[in-house]
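Trainee: one predicted model, sequence on top.
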Amino acid sequence: MFIIYNPWLFRLMHQPPMGMALYPFVLLRRRSDRNNLRLLNHEKIHLRQQIELLILPFYVLYVAHYLYNRIFRNKNHYEAYYDIFFEREAFEKEDDFDYLKKREIWASFAYLKRKNFEKTRKK
């Protein structure tokens, strides 16, 4: 995992996230987020998801699930984002720093079955 601080990339986004995992990199909006263990664990979970799906299919499924949530489930941007099954897993397990040691392969697909995920980003 390579951590890159790049505020310019995030300024181009309308609603920028705190970080982003683009295998093998973790891009951070703020330099101080290098010390945010919860955020880094969240992004490490995404890196594992990307490896399991051989990277490119992860991005296809991620965008497809977001669009499905927006168009067919009539959710706003935030609801659609938090309801992506990859995000569900990452948000639920971001506080468990041993999670990746015990995580089963393709565990994120179990989150497809869950409905009405109601979690907001912890500050």
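Mentor: That came through, no problem.

Trainee: for the rest of this, base every contact and every neighbour count on C-alpha atoms.
Mentor: Fine.

Trainee: show me where this protein has strands.
Mentor: Taking DSSP state E to define them, one finds strands in the chain at 2-5, 19-22, 25-28.

Trainee: just to check, residue 30 is in contact with residue 8?
Mentor: No. Applying C-alpha atoms under 8 Å as the test, residue 30 and residue 8 come out as separate, 10.3 Å apart.

Trainee: okay, now the one to match up with it:
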Amino acid sequence: MPVIVNKYLIGRHFVGIALWPFIVVKSSCLKKDQVFINHERIHLKQQLELLVLPFYLLYLVEYIIRLLQYRNSALAYRNISFEKEAYQNEMYLSYLEERKPWNFIKYW
């Protein structure tokens, strides 16, 4: 999983993104942040399980549903099932070695 630095990523809170098969980060120091990289690697696994494009579609649909539910973009983002799985397991650096397939479903 190649990590690419792109200082032109848009957004104040947006410092990185998993775009199969890459992780794109705003700053080279993030390449050394094991927790951050693990979070993005979890997203790469989710993307692979859903054959990439359906992941993005489901992510967007769930974000819209959560936005209508919470009426707050930050809360909507944090309650997307894919993000819940990644945030809850990002500090567990061996998580992907033990993770069961389609594990994000339990976060719906």
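Mentor: Received it, and whenever you're ready, just let me know what you need. Values in this document were obtained by computation on a predicted structure and should not be read as measured data.

Trainee: kindly provide the TM-score of these chains.
Mentor: Scored against TM-score structural alignment, normalised by the length of the second structure, the superposed chains reach a TM-score of 0.96; 108 aligned residues with a C-alpha RMSD of 1.0 Å.

Trainee: wait, which of the strands of the first structure is closest to residue 104 of the first structure?
Mentor: strand 19-22 (19.9 Å; C-alpha to C-alpha).

Trainee: neighbour-wise, which of residue 30 and residue 8 of the first structure wins?
Mentor: Ranked by neighbour count (other C-alpha atoms under 10 Å), residue 30 of the first structure and residue 8 place residue 30 first, with 14 against 9.

Trainee: got a list of what the counterpart of the more buried one in the second structure touches?
Mentor: The pairwise alignment with the second structure assigns residue 30 of the first structure to residue 27, based on TM-score structural alignment. Applying C-alpha atoms under 8 Å, 6 or more residues apart in numbering, one finds that residue 27 of the second structure lies in contact with 5-7, 15.

Trainee: could you do residue 44 of the second structure as well?
Mentor: Contacts of residue 44 of the second structure by C-alpha under 8 Å, 6+ apart are 18-21.

Trainee: quick check: the counterpart of residue 46 of the second structure in the first structure vs residue 19 of the first structure, distance?
Mentor: Superposed on the first structure with TM-score structural alignment, residue 46 of the second structure falls opposite residue 49. Per C-alpha to C-alpha, to the nearest Å, residue 49 of the first structure is found 16 Å from residue 19 of the first structure.

Trainee: and residue 43 of the first structure, by the same measure?
Mentor: 7 Å.

Trainee: so for the two, which residue has more residues nearby?
Mentor: Per other C-alpha under 10 Å, whichever of residue 43 of the first structure and residue 19 has more neighbours is residue 43, with 26 against 22.

Trainee: nearest residue to that one in space, please, no chain neighbours.
Mentor: residue 21 (5.5 Å; C-alpha to C-alpha, 6 or more residues apart in numbering).

Trainee: ok, the one you found - contacts?
Mentor: Listed by C-alpha under 8 Å, 6+ apart, the contact set of residue 21 of the first structure reads 27, 43-44, 46-47.
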